[in-house]
Each structure stands twice: as structure tokens, then as C-alpha cells.
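Colleague: no sequence for this one, just the structure:
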């Protein structure tokens, strides 16, 4: 082998890049970066959507012949928030009360607020009204036709119970959507205050063995006077 051939073979050939290969590599890097950014943004958006659904409520699609309701997050004591959905017919209302009489099959409803077709957000509260310093149970409904509020002054013995510390038993709808066929009622709130001996025996769907104080609300067909 000649000296010139040996010198040529010992040289390193320069690394060569074609324009097509370089563009392909840049495209792969750009796509990978974009995918990573999109994935992070998607996870952030999904977390934000879950938070908003918890705060404002979400009712999944239901059949046209069903009513639906779910409980929303509330950070205030004796304040209950719900989202409800009703069809155009028959008309519905939300009845409320703080009293379940002894041996009665249902609470003694104090009043009711009409619910328009579609979805509405409902807030039921026990509070002292600053306008007249009287304790009341209030029901406020926000829907497609605006806002409507109704309040009832609480009996003094109920006020004393609500102002003290007691255990509560909770029933009614949860944060998961509950449905019923159109024409039926749906118990939204069944918050019973446990007062006195044997109070634990008052829990359930049956009539209480003694007068029961609590927060009760029901989505029911509007069939006339309470």
C-alpha cells in the first residue's frame, strides 16, 4: 500500500448532514416539546374543570322524563347548596321546613319556591336576618327566570336547638347526581338534629317517634297549596 493511500485512509471523514435530515430532527423536537406543553396544560385544565364542577355543580345528561339533583360544596354552617334540573311539564317547586312532626309521614312544609324548566341553583339556610334580628329558614333559587327567595320565621324552640352544638344525621341527595321519574318527588335535604335520648332511633325514611327538628327540602310537583 502506498504512503498516499495510508494517509488518506487515516483521515476522518467529516460528518455530513443533509438539509432534509436537519429539518426532520427539528420537527421531531418541536413536536415533542409541543406535546409536553399540551399535556401539562390539559392536566391543569382538567383539574380546574373538576374544581369548578365541585363548586358550581354538574348534572350529567338525563332522560327527558326525569328530574335530577346534586349537592354542591358549601363552606358556611347550616347552609346547603344544590343544583336541580326539571322538565317543562309538570311544574315543580322546592318545599322547605325545619319540622318533622311526630308520627307524620313527611315534614310539615313551611313554604315552597317555584322552579323553572331547566337547571337552577338552590341555597337553603338557617340564619339570623340582620334586617329584623329574627332567625329564619330561607330558600333562594337562581334559575333561567332570575332569582326568587322565600323565608319563614323559625319557632323559638327551633332557634334554641340550632344555636347549640348537636350531632346531625345527614341524608338526601349527595354530590353524585340523583334522579327520579317525572311526576315523583325527590328529597333534597334531610338534615336531622339529634336532640335528647333515643335520638339515634329517629333516623330513617319512616316517621319519627317524636317531633324532629332539622333542615328539610324536597323537589316536588307543584300541585297546589302546601
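Modeller: Alright, I've got the coordinates. All values reported here derive from a predicted model rather than from experimental measurement. Numbering: from 1, shown residues only.

Colleague: okay, CA-based contacts and neighbour counts for the rest of this
Modeller: Noted.

Colleague: max-length strand in the protein?
Modeller: strand 118-129 (DSSP state E).

Colleague: which elements pack onto the next helix or strand after it?
Modeller: Later in the chain than strand 118-129, the nearest helix or strand by DSSP states H and E is strand 134-143. On a contact count with 3 or more C-alpha pairs under 8 Å, 6 or more residues apart in numbering; DSSP states H and E, strand 134-143 meets strand 92-100, strand 111-115, strand 118-129, strand 146-153.

Colleague: buried ones in strand 134-143?
Modeller: 135-143 (16 or more other C-alpha atoms under 10 Å).

Colleague: separation between residue 207 and residue 36?
Modeller: Distance of residue 207 to residue 36, computed by C-alpha to C-alpha, to the nearest Å: 59 Å.

Colleague: report the distance from stretch 135-144 to the chain centre.
Modeller: How far stretch 135-144 lies from its chain's middle: 16 Å, per C-alpha atoms, centre = their mean, to the nearest Å.

Colleague: which stretch among the helices and strands packed on strand 134-143 comes nearest residue 23?
Modeller: strand 118-129 (53.1 Å; C-alpha to C-alpha).

Colleague: gap between that closest one and the chain center?
Modeller: 13 Å.

Colleague: next, the angle strand 92-100 makes with it.
Modeller: Orientation check (axes from the mean of the first three to the mean of the last three C-alpha atoms, to 10 degrees): strand 118-129 against strand 92-100 gives 30 degrees.

Colleague: quick one, helices of the protein?
Modeller: 3-10, 19-56, 156-163 (DSSP state H).

Colleague: the second one packs against which elements?
Modeller: Packed against helix 19-56, as judged by 3+ C-alpha pairs under 8 Å, 6+ apart, are the following elements: strand 66-72.

Colleague: name the residues of the strand it packs on that are buried.
Modeller: 66-72.

Colleague: any idea how far that strand is from the chain center?
Modeller: The answer for strand 66-72 is 8 Å, by C-alpha atoms, centre = their mean.

Colleague: who touches that strand?
Modeller: 54-59, 62, 80-87, 173-182, 188 (C-alpha atoms under 8 Å, 6 or more residues apart in numbering).

Colleague: what's the answer for stretch 141-149, then?
Modeller: Contacts of stretch 141-149 (C-alpha under 8 Å, 6+ apart): 113, 115-123, 138-140.

Colleague: pasting the second one now:
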């Protein structure tokens, strides 16, 4: 202390002492090193991105395929897989009047056929089969139609079987009294198979179509598999083993 004054003032600047402000400024002004991806990391990120994009595209295509498949099944029907030796059948959609479609699958042995008719006689155990169409092994699409023949203008019921081996057709002329009933707008009892696949073991039959037109008071008693109490007009088709003449 000189002359009553201290040798050092507390606020005096000392160059040898560190300055906090300068330290903070220096620390802010120095740039930090940036994070750079290595080549391996870059390739990994690109691969993950490609996998995500590919997965999204696959999901979109799968949904489109499922939608298209559902539409095709709705338009043409679907036959579920079956064991070897089993018989399978299902109804297929049809948007035409007096036109019926079905899909069937039969084994190699025994031989199968499809019979059709428009008449179930009184007290009979089954319809009076008009004719039969033999079926090749494998899957076939059956179409039954009731319409006038363009060649002779006669009303006929026809059966068509389409398979990878070709197309077969057979037809039967219908009497006028049956045609008038079938063309009428009367109530119809529908049985037979539906759109779900029906499976049967070898040598068993499947009733494909059982469409009964209700005519007169006796029609109200028609139900189940009970034989009709009067001649019944309708559309009948059955998948059965070929055992000779029908």
C-alpha cells in the first residue's frame, strides 16, 4: 500500500489471468467436426430404403391381385381344392334367365356324368332324366339353358360341358305345357348346391340343380327330398357315376 492506496485494485485487468468471456467466445467460434456417414453405413441405409419401397410395392400388387381374384370368383365361380378321388361341385353365377351354371371336378375313376331333366314324376324317387353328358376327369364348367333353338325355334333344355379337353353339348326338346310353366313368373323353390364347394366321396352323387316351380295348391307341400304328390315341373341336374343307361 502506497500513500494509503492498495497496490492492486480488485477490478484491475491482469493480462496473465484468463478471461471467462474470451473463453466462451473462443469456444463458440471454433466449429465442431460434422458427422459423416461411412460408405458401409450409406450402403446400409440405401439397402433398407430399397427394401421398404419394394415391400410397399409388393403389398400394393398383392392387394390388387386379391381384388382381381375376388372379382373373377364372383363372376365365374370358385371350386375349392379337393382330395384325389373326391368329387367337388359348386354353383357359378349367372345373369341370364333360365340359365344355370356350375363347376365340377371328378376323378379319373370311376367315370362320371351329369344328368338333367325338367320333370319329376308323381311319387317318383328322382326326376325323370332326359339325357346325360359324360364328363372327362378333372374340372369342367357346366351350363344349363332353357331357350328356343335358333335352328328350328323349338324350346329346348341344353347341357354344355366345357373343359380343357374340349366342349360337349346335348339338348332335349321340351313340351309346350312345360315351357309355359318355366317361362312364367311363379314362385320357385331352390335347392341343390350353393356357391360354396360341396365335396363327396367316390361313387357318391351330388344334386347340382333342384329348381321346382310351384303350380297349383299342391305346390305348397313341396319341400325337402319328399317325392312330389303330382308331376313337378322344374330344372334338375345331378352329378352321378356312369353306370350305363339312365
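Modeller: It's in. Every value quoted in this text rests on a predicted model; they were computed, and no experiment measured them.

Colleague: of residue 207 and residue 36 of the first structure, who's got more company?
Modeller: residue 207 (18 against 12; other C-alpha atoms under 10 Å).

Colleague: ok, that one touching residue 107?
Modeller: No: between residue 207 of the first structure and residue 107 there is no contact under C-alpha atoms under 8 Å: 9.1 Å.

Colleague: so stretch 135-148 of the second structure corresponds to what in the first structure?
Modeller: Using TM-score structural alignment, the residues of the first structure aligned to stretch 135-148 of the second structure are 115-128.

Colleague: contacting residues for the spatially most central residue of the second structure?
Modeller: Residue closest to the mean C-alpha point of the second structure, counted by C-alpha atoms, centre = their mean, is residue 73 at 3.7 Å. Residues near residue 73 of the second structure by C-alpha under 8 Å, 6+ apart: none.

Colleague: picking that back up, mind listing what's buried in the longest strand of the first structure?
Modeller: Buried residues in strand 118-129 of the first structure (16+ other C-alpha under 10 Å): 119-127.

Colleague: over to stretch 114-133 of the second structure?
Modeller: Buried residues in stretch 114-133 of the second structure (16+ other C-alpha under 10 Å): 114-121, 127-129, 131-133.

Colleague: CSV for those residues, including distance to residue 182 of the second structure?
Modeller: Shown next, in CSV, are those (distance: C-alpha to C-alpha, whole Å):
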residue, distance to residue 182 of the second structure
114, 21
115, 19
116, 15
117, 12
118, 9
119, 11
120, 14
121, 16
127, 16
128, 17
129, 17
131, 19
132, 21
133, 22
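
Colleague: and residue 142 of the first structure, how close does it get to residue 79 of the first structure?
Modeller: Distance from residue 142 of the first structure to residue 79 of the first structure, by C-alpha to C-alpha: 15 Å.

Colleague: then residue 212 of the first structure?
Modeller: 19 Å.

Colleague: looking at those two, which is more packed in?
Modeller: The residue with more neighbours, out of residue 212 of the first structure and residue 79, is residue 212; 23 against 16, by other C-alpha under 10 Å.

Colleague: residues in contact with that one?
Modeller: 99-102, 192-193, 202.

Colleague: and what of residue 191 of the second structure?
Modeller: Contacts of residue 191 of the second structure by C-alpha under 8 Å, 6+ apart are 209-211.

Colleague: same check for the residues you listed, but in the first structure.
Modeller: Retained in the first structure (both residues aligned by TM-score structural alignment, their matches' C-alpha atoms under 8 Å) from the contacts of residue 191 of the second structure: 209-211.

Colleague: those in strands, which ones?
Modeller: Going by DSSP E, the strands hold 209-211 from those.

Colleague: can you find the partner of residue 200 of the first structure in the second structure?
Modeller: Residue 200 of the first structure maps onto residue 220 in the second structure, by TM-score structural alignment.

Colleague: what residues does its match make contact with?
Modeller: Counted by C-alpha under 8 Å, 6+ apart, residue 220 of the second structure has contacts residue 214.

Colleague: ok so, going back, may I ask which of the ones in strands among the kept ones among the contacts of residue 191 of the second structure has the most neighbours?
Modeller: residue 209 (24 neighbours).

Colleague: map that one onto the first structure.
Modeller: Match for residue 209 of the second structure (TM-score structural alignment): residue 189.

Colleague: that match touches residue 219, doesn't it?
Modeller: No: the criterion here is C-alpha under 8 Å, and residue 189 of the first structure misses it with residue 219 at 9.5 Å.

Colleague: hmm, back to that, list just the nearest of the contacts of residue 191 of the second structure to residue 183 of the second structure.
Modeller: When these are compared against residue 183 of the second structure (criterion: C-alpha to C-alpha), the nearest one is residue 211, at 13.2 Å.

Colleague: and residue 36 of the second structure, what pairs with it in the first structure?
Modeller: Match for residue 36 of the second structure (TM-score structural alignment): residue 17.

Colleague: how many other residues sit next to its match?
Modeller: Residue 17 of the first structure has 8 neighbours, counted by other C-alpha under 10 Å.

Colleague: swap in residue 173 of the first structure?
Modeller: So residue 173 of the first structure, with other C-alpha under 10 Å, has 20 neighbours.

Colleague: I am finished for the moment; much appreciated.
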